[in-house]
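Student: My questions concern the predicted model and sequence given below.
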Amino acid sequence: MPGIYQRFETSEKIVALTFDACGGKEGSGYDKKLIDYLIQQRIPATLFINSRWIDANPELFQSLAHNPLFEIENHGFLHKPLSVDGRSAYGIAGTQDVGQVVDEVMINERKIERLTGRKPMFFRPGTAYFDDVAVQIVHQLGLKPLNYDVLGDAGATYSTVQVKRALLSVKPGSIVLLHMNMPHGDTAEGVIQAIPLLKKRGYRFVLLQEVAGQLRS
């Protein structure tokens, strides 16, 4: 859909790894193995964090926010698909009207800014779903609607082999969607197996804020 950024233009072998933390009853976990690996290997990553995850993990959130390897971005207040008519995605009901769209974006934006001193640049909704009106609203609120061109773990349901295969499919300028809130999934192992192979191919990793001017829908 026009107005949603899903990759960036570059001739270099660089990609952006993005990790969602969705929050809620079954989504407030922390994949320590994954994050520890990124830190040990000095791999920068953009973290899209939901308000509910922040509330469940306040100390972890502050630790991640203060680590220069990571960029904290907005993954919404209640992790709802972003629509103006309640349209659902993956069985999750979306926001019902313009007011709920604004709340879904701005409540978490203000929380992140208050806790970190930095205003997010990007917004990715729950389930990564936008309708056309919601996209316009996000732009009007001063954020960039962000999705991906490589589905890295399908909500942390992929096997190790599938995660690895997805990561090895990247091209220069790819934005990869993965999850950091499901420690019992295979995301960490897939990432750990793929990163050395991508490095051998000459790839390096960047934060989205570094390539904001090169983003393309």
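Tutor: Received, thanks. Fair warning: this is a prediction, and the values are worked out from it, not measured in the lab.

Student: C-alpha only now, for contacts and for neighbours.
Tutor: Will do.

Student: Assign a three-state SS to Ile72, would you?
Tutor: strand (DSSP: H, G, I helix; E, B strand; the rest coil).

Student: Flag every buried residue along stretch 53-71.
Tutor: Trp53, Ile54, Ala56, Phe61, Ala65, Leu69, Phe70, Glu71 (16 or more other Cα atoms under 10 Å).

Student: In strands, which of the residues you listed fall?
Tutor: Phe70, Glu71 (DSSP state E).

Student: Which of the buried residues of stretch 53-71 sits closest to Asn181?
Tutor: The nearest member of those to Asn181, counting by Cα to Cα, is Trp53 at 8.4 Å.

Student: wait, the closest one sits on Gly23?
Tutor: Yes: Trp53 is within contact range of Gly23, at 4.0 Å (criterion: Cα atoms under 8 Å).

Student: and the longest helix for this protein?
Tutor: The single longest helix within the chain, with elements called by DSSP state H, is helix 98-116.

Student: Next, the angle from it to strand 70-74.
Tutor: If you take axes from the mean of the first three to the mean of the last three Cα atoms, to 10 degrees, helix 98-116 sits at 150 degrees to strand 70-74.

Student: Endpoint to endpoint, stretch 42-55 covers what distance?
Tutor: One end of stretch 42-55 to the other measures 27 Å (Cα to Cα, to the nearest Å).

Student: Run through the strands of this structure in chain order.
Tutor: With DSSP E as the criterion, the chain has strands at 7-8, 14-21, 45-49, 70-74, 122-123, 144-145, 150-151, 175-179, 204-205, 215-216.

Student: second one coming, line it up with the first:
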Amino acid sequence: MRPFQKYFCAIAISLWAVSPGNAQLLVAPTLHIKTEAGGGRVALTLDACGGRTDTRILSALVENKIPATIFVTGIWLKHNAAAVEIMRAHPEMFELENHGGRHVPAVDTPQKIYGIRSAGSPEAVLAEVESGAAALAVTGEPAPKWFRGATAEYSPSAIAMIRKLGFKIAGFSINGDGGSLLGAKETARRIAAAKDGDVIIAHINQPTHAAGEGVVQGLLALKAKGLTFVRLDDADGVGDEGTTD
């Protein structure tokens, strides 16, 4: 494998890579959507950290009319105008939310999480969040309501700062693709196991990874079971660690 930085977004979410010391200092919030009687609902969230668009996933979403919430960075937006236009052409399906300006972990003390250097100060956390929102505004998208930081881990004080800015923080309940490092079979198995109320995280920015194939397979399996997909905007999300209340 090439150095960590080549796959910085993928490594950011793989749960087995974190050091025990950092894990004691940070929190990794969960998020569920409220269940509904008479049918199962799941929320698909896809991170677009950097790099290019996985058209396998994007095409499958459009063809199968599967709604999704896409967390985009300013970096990704600069290089994926065609994908953004496809998403904007289907506003009923795609909700674009804030993944930060430069994909910097929202941690206000200097450290590394999954090999990525944290923001390191309160000012830098605020800059990451606000620059991500500004990048979305340039595209003409509605102001984002949700934020998910790089690595999906936070210092508690950073959570408080982000909430004061008016953003809810998007955790998840199912890590679908292990930061896009899992194989297709395991990714499909994880996603297909989702149940009513789950929030799935996967990645749409690693087109060369086998995990993308598994994302599509898992989503089609859920659709075949009769589960309904919703965007975060269309459901009541309930997170822990003070991320939504």
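Tutor: Sure, I can see it. The structure presented is a predicted model; accordingly, all values stated were derived computationally and were not measured.

Student: Overlay them and tell me the TM-score.
Tutor: The pair, once superposed, lands on a TM-score of 0.91 when counted by TM-score structural alignment, normalised by the length of the first structure; 212 aligned residues with a Cα RMSD of 1.8 Å.

Student: before we move on, back to that, the longest helix of the first structure maps to which residues in the second structure?
Tutor: Residues 122-140 of the second structure are where helix 98-116 of the first structure lands when matched by TM-score structural alignment.

Student: Report the buried residues of that stretch.
Tutor: Under 16+ other Cα under 10 Å, the buried positions of stretch 122-140 of the second structure are 122, 124-136.

Student: Pipe those residues into a markdown table and attach distance to Ala192 of the second structure per row.
Tutor: Shown next, in a markdown table, are these (distance: Cα to Cα, whole Å):
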| residue | distance to Ala192 of the second structure |
| --- | --- |
| Pro122 | 39 |
| Ala124 | 38 |
| Val125 | 35 |
| Leu126 | 36 |
| Ala127 | 37 |
| Glu128 | 33 |
| Val129 | 32 |
| Glu130 | 35 |
| Ser131 | 35 |
| Gly132 | 31 |
| Ala133 | 32 |
| Ala134 | 35 |
| Ala135 | 33 |
| Leu136 | 31 |
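
Student: that older thread, out of the strands of the first structure, flag the one nearest Val138 of the first structure.
Tutor: In terms of Cα to Cα, the element of the strands of the first structure nearest to Val138 of the first structure is strand 144-145, at 6.4 Å.

Student: and that closest one, how far from the second structure on average?
Tutor: Following the fit onto the second structure, the mean deviation recorded for strand 144-145 of the first structure is 0.6 Å by mean Cα distance after the TM-score superposition for the first structure.

Student: and that strand, what does it pack onto?
Tutor: strand 122-123, helix 132-140 (3 or more Cα pairs under 8 Å, 6 or more residues apart in numbering; DSSP states H and E).

Student: Run a quick neighbour tally on Ile191 of the second structure.
Tutor: A count of nearby residues for Ile191 of the second structure, using other Cα atoms under 10 Å, gives 28.

Student: check contacts around it.
Tutor: Ile191 of the second structure is in contact with Ile174, Gly176, Ile200, Val215, Gly218, Leu219, Leu222, counting by Cα atoms under 8 Å, 6 or more residues apart in numbering.

Student: try Ala134 of the first structure
Tutor: Counting by Cα under 8 Å, 6+ apart, Ala134 of the first structure has contacts Leu82, Ser83, Val84, Val98, Val101.

Student: And for Leu222 of the second structure?
Tutor: Ile191, Ala192, Ala194 are the contacts of Leu222 of the second structure under Cα under 8 Å, 6+ apart.

Student: Same question for Gly218 of the second structure.
Tutor: Gly218 of the second structure touches Thr187, Ala188, Arg189, Arg190, Ile191, Ala192, counting by Cα under 8 Å, 6+ apart.

Student: Can I get the buried residues of stretch 53-71 of the first structure in a markdown table including distance to Asp186 of the first structure?
Tutor: Converted to a markdown table, these look like this (distance: Cα to Cα, whole Å):
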| residue | distance to Asp186 of the first structure |
| --- | --- |
| Trp53 | 20 |
| Ile54 | 23 |
| Ala56 | 22 |
| Phe61 | 22 |
| Ala65 | 24 |
| Leu69 | 22 |
| Phe70 | 21 |
| Glu71 | 23 |
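
Student: Out of the buried residues of stretch 53-71 of the first structure, which is nearest to Gly94 of the first structure?
Tutor: Trp53 (18.7 Å).

Student: what do we get in the second structure for that closest one?
Tutor: Looks like Trp53 of the first structure aligns to Trp76 there (TM-score structural alignment).

Student: Let me see the contact set for that match.
Tutor: Ala48, Cys49, Gly50, Gly51, Arg52.

Student: wait, the last one sits on Thr208?
Tutor: No: assessed by Cα under 8 Å, Arg52 of the second structure is found out of contact with Thr208, at 9.6 Å.

Student: out of these two, which sits in the busier spot?
Tutor: Between Arg52 of the second structure and Thr208, Arg52 has the larger neighbour count (other Cα under 10 Å), namely 17 against 12.
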